[in-house]
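*Asks:* have a look at this prediction, sequence included:
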Amino acid sequence: MGDTDRKLFVLDTNILLHEPFAIFSFQEHDVVIPMTVLEELDRIKDSKRDVARDARVAIRALEALFKDATPDEISEGIPISRDKGSTGHIAILADFELQETIKAFADKAGDNRILNATLYLQNKRAPREVILVTKDINMRLRAKGAGVRFVEDYRSDQLIDDVQYLTKGFQQIEGDFWSNVDQVESKNLAGRTYHTLAREPFEPTYLNQYVIDDDSDFVGRVAQVDADSITLQDLSRERLMHRRAWDITPKNIYQAMALDALLDPDIDLVILTGAAGSGKTLLALAAALEQNIEKNMFDKIIVTRNTPDIGESIGFLPGSEEEKMLPWLAAVTDTLEALHKNDHCTEGSLKYICDKANIQFKSINFIRGRSIQNAFVLLDECQNLTASQIKTIITRCGEGTKIVCSGNLAQIDSHYLTPVTSGLTYMVERFKNFEGSANIHLNGVVRSRLAEYAEENL
């Protein structure tokens, strides 16, 4: 590991918890894993935390790399990959031996030992670039304060640089839509109207992206994308605004577009983003009840969400799995009550609807390994999930299943995620060209004037 052209990356524990195979992202550079990181992974792998599985995956990946290496090779470094293009090496540093050589921090807490190891390597390997990679913002600040010259976040999982560039699922054209169109070819197929136009004015454009304008009633959805042209399905704004699902009608055009996607049988995945109170859960649940009870399109409705401290807390709650999940799914039960608030007996209505629609409240931990057929799946609070967790859930969906993923990127509770590395952001970017998915960002807060004011001014 002596080539001065290659960078030397020191990985913090949270990198391997966030992405267990992160070591393979540094194929052309060298990686050092401090012994402290292995000790922390060892403590976490046996815990009841939701990252325990990721810790075990990371440990297995490291074991597969080092299983035939001698102690000297482990400390000196072995090739990360056997690929011809890979020149990087990976080593384990016995950082507990460094207390005598470098004393930036006197105590032996995990973070401090990792910082000591980075400073030791920085001095020993000069003039090579030694870079500490961590997702902990405070760790990055402490490292810079201690004299670590290069500190970075882990960015290989980042598909966009800033969340403001995340596609919203619709384009808003200034003025009147038709005044900007020079040439159009229109046709009717099975009672639907399609317009084929030049692609360039709509770039960037994606399948199932909506197109709206400021002045007229035009609403379209991208049905086909070719090299030089796009085909829009013409959707009447008036018809969309008067569409009903479980006696709910849209309050704005953004909700109307979301409801259109939720009720479309050709769309298997709907991603709803937006501020608190924009109607994400309400619309999803109304569409689920409408299609399950009125149209018999699904056998059941499965409602789930990420529960950050599920390992420690769920066992202490009384009752069955569903009863344990109810505190976390209060947002959904509140929405159910809101949909039936005018019924003669709300409580009786809720019990009848839950039985009739076969609504099941499930923990995300028990989704793994299942195959979900003919179900409407509502995955709430997606912003707290990693990309690998999102993949685990979506790959469970079998024939006849529709999944709705909703979340608010301004309300991330996870220690390891930011708006640009959230699984919700990852999913929006990865599925934008998939013909069976639609993504809508709901603008505006419709919960109450109080909620709207709070969203804008606090």
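*Replies:* Received it, and whenever you're ready, just let me know what you need.
*Asks:* make it CA atoms for all contacts and neighbour counts henceforth
*Replies:* OK.
*Asks:* which residue is the nearest non-sequential neighbour of residue 414?
*Replies:* Nearest residue to residue 414, sequence neighbours excluded (C-alpha to C-alpha, 6 or more residues apart in numbering): residue 384, at 5.6 Å.
*Asks:* mind checking how far the one you found is from residue 137?
*Replies:* According to C-alpha to C-alpha, to the nearest Å, residue 384 and residue 137 sit 17 Å apart.
*Asks:* please compare the first structure with the one that follows:
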Amino acid sequence: MSSGAEVSKVASLPSQKTFVLDTNVLLHDPTAITAFAEHRVVIPMTVLEELDHIKDRRDKAVSREARIAINMIDKVVGKASPQEIKDGVQIPGTAVDGSDLGVLAIYPDQVLSDEDTSKLLSETLDHQNDNRIINVALRLQSDNRNVCLVTKDINMRLKAKGCGLNNVEDYNHDKVLDDIDLLASGYEELQGDFWEGVSDVDTVREHDVTLHRVPLEAVPDAYPKQFVYDENEFMAFVERVDQEHVYLRCDSRDNLMNRNFWGLKPRNHEQAMAMHLLADDNVDMTVLTGPAGSGKTLLALAYGLHAILEEKKYSKLIVARSTPPIAEDIGFLPGTEEEKMAPWLAAFDDNLEILHGTDESAQGSMDYVKERANIQFKSLNFMRGRSLNNSYIIIDEAQGLTQFQLKSVISRVGADSKIVVLGNLAQIDNKYITPLTSGLTYLVERCKGYEHAGIMHVNGIVRSRLARFAEENL
């Protein structure tokens, strides 16, 4: 019997499944080894080699994920003997239901050979690593195991199925929705007259604000910081929700439409509701989603200037985004960090021009505002480890970030700061991220019940009639 067969003889429970992880899964979520409940997780040696190569890349984001994944694996198997690593080492911690996590094993795929009884893929030069990882799953499957290859590479999933692997899946641990159309929008339109369907309502006074307390059954899907309105004149803001009641602060649509930030007025109700969330001192994070041209960036920037220069709430405005992986490392571009980021943050200059384009000296006004508002352009790749205090922070193009990347940035927000996260789920340029697995989608669903976060899907293309046509028809 070959050495590969000997390696595959490991202890497992009868109901235990075996999940073979591809490298891109660990880069997408470095903690993925803990995401498979009581089952068995296998890391092929090829995956460790790829992580070792990636951890030294100049791309700070992906190299950091690789290092975290390596450290996670080391914490589990670092003190185990070689035989224990082959058999599987218990992963510390517990699952959501309180049960123990499964085991982690490392499979030395270099021992696989054509002499094995299972049919293996040949190791072509262009696809050598992919084929070696698929071969691990095929070899384990040949031992009558319930094996599943987990990869975010669509073509690799097709190849694995085509060569006889029974179970191949995308990594869906961070998938919070089954249909992107179910994503929370921040508002709900109710049919008919709202008050006709409410039999029991109380009026309560909290912090100089009058609230209407209605039964939860009247708005069963309500969550904090959501807008609800009907087909008539009813418009209300959900201040909070408990087990039995929803607390509504009624408002008028005209009042919402009369807001003004730095000379900017809302052009539709979604923009008006977004402006309300931005100005709410009880909201520490606002997430604005919506199509290109809906005004997300303009709204966020206008309120930032208003809050810093007129209300003196913050000491600086930080604009950040992740540099695209297809682009060159910004370290090779000339100038300061702000100058290096200029190609990817030109949209903010465009929006500053909209706000000051009618000034007598538009460029002079823009330079003056940048200096007075202390506007700083940053790359997310270089924000790790910072604590952002007394700051107004805008994260742009968040649809291309993973949940892990977004968490690492949001956890940087310090005292007396507000963060605004912007994104368009129709414009994802990361080949391993879909609208359902985007960190932005995860953030919207996870924060919609948090009382200090607000979300709003800004609909309606206000950039131009041509932009509206392109978004809807092209």
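*Replies:* In hand now; what should we look at? Just so you know, these numbers come straight off a predicted model, no measurement behind them.
*Asks:* quick one: TM-score?
*Replies:* The TM-score (TM-score structural alignment, normalised by the length of structure 1) is 0.95; 455 aligned residues with a C-alpha RMSD of 1.9 Å.
*Asks:* follow-up on the earlier one: residue 384 and residue 137 of structure 1: which is more packed in?
*Replies:* Taking other C-alpha atoms under 10 Å, residue 384 of structure 1 and residue 137 do not tie; residue 384 has more neighbours (28 against 13).
*Asks:* which one in structure 2 is aligned with that one?
*Replies:* Applying TM-score structural alignment, one finds that residue 384 of structure 1 aligns to residue 400 in structure 2.
*Asks:* that match: what's it in contact with?
*Replies:* The contact partners of residue 400 of structure 2, by C-alpha atoms under 8 Å, 6 or more residues apart in numbering, come to 428-430, 433, 438-440.
*Asks:* the aligned partner of residue 366 of structure 2 in structure 1 - how many residues pack around it?
*Replies:* Matched across to structure 1, residue 366 of structure 2 falls on residue 350, judged by TM-score structural alignment. Residue 350 of structure 1 has 18 neighbours, counted by other C-alpha under 10 Å.
*Asks:* and residue 144 of structure 1, by the same measure?
*Replies:* By other C-alpha under 10 Å, 15 other residues sit near residue 144 of structure 1.
*Asks:* now the aligned partner of it in structure 2, nearest residue through space, not along the chain?
*Replies:* Mapped onto structure 2 by TM-score structural alignment, residue 144 of structure 1 lines up with residue 161. Spatial nearest neighbour of residue 161 of structure 2, excluding adjacent residues (C-alpha to C-alpha, 6+ apart): residue 168 at 6.8 Å.
*Asks:* what packs against the helix or strand harbouring the match of residue 144 of structure 1?
*Replies:* According to DSSP states H and E, residue 161 of structure 2 maps onto helix 154-162. Contacts defined by 3 or more C-alpha pairs under 8 Å, 6 or more residues apart in numbering; DSSP states H and E place helix 154-162 of structure 2 against strand 168-169.
*Asks:* residues touching the corresponding residue of structure 1 for residue 51 of structure 2, list them.
*Replies:* Counting by TM-score structural alignment, residue 51 of structure 2 lines up with residue 41 in structure 1. Counting by C-alpha under 8 Å, 6+ apart, residue 41 of structure 1 touches 13, 55-56, 59.
*Asks:* could you rerun that using 7 Å?
*Replies:* By C-alpha atoms under 7 Å, 6 or more residues apart in numbering, the contact list for residue 41 of structure 1 reads residue 55.
*Asks:* wasn't residue 106 of structure 2 part of a strand?
*Replies:* Yes. Assignment of residue 106 of structure 2 by DSSP: H, G, I helix; E, B strand; the rest coil places it within a strand.
*Asks:* which part of structure 1 matches stretch 306-321 of structure 2?
*Replies:* With TM-score structural alignment as the criterion, stretch 306-321 of structure 2 aligns to 290-305.
*Asks:* may I see the buried residues of that stretch?
*Replies:* By 16 or more other C-alpha atoms under 10 Å, the buried positions in stretch 290-305 of structure 1 come out as 290-293, 297-305.
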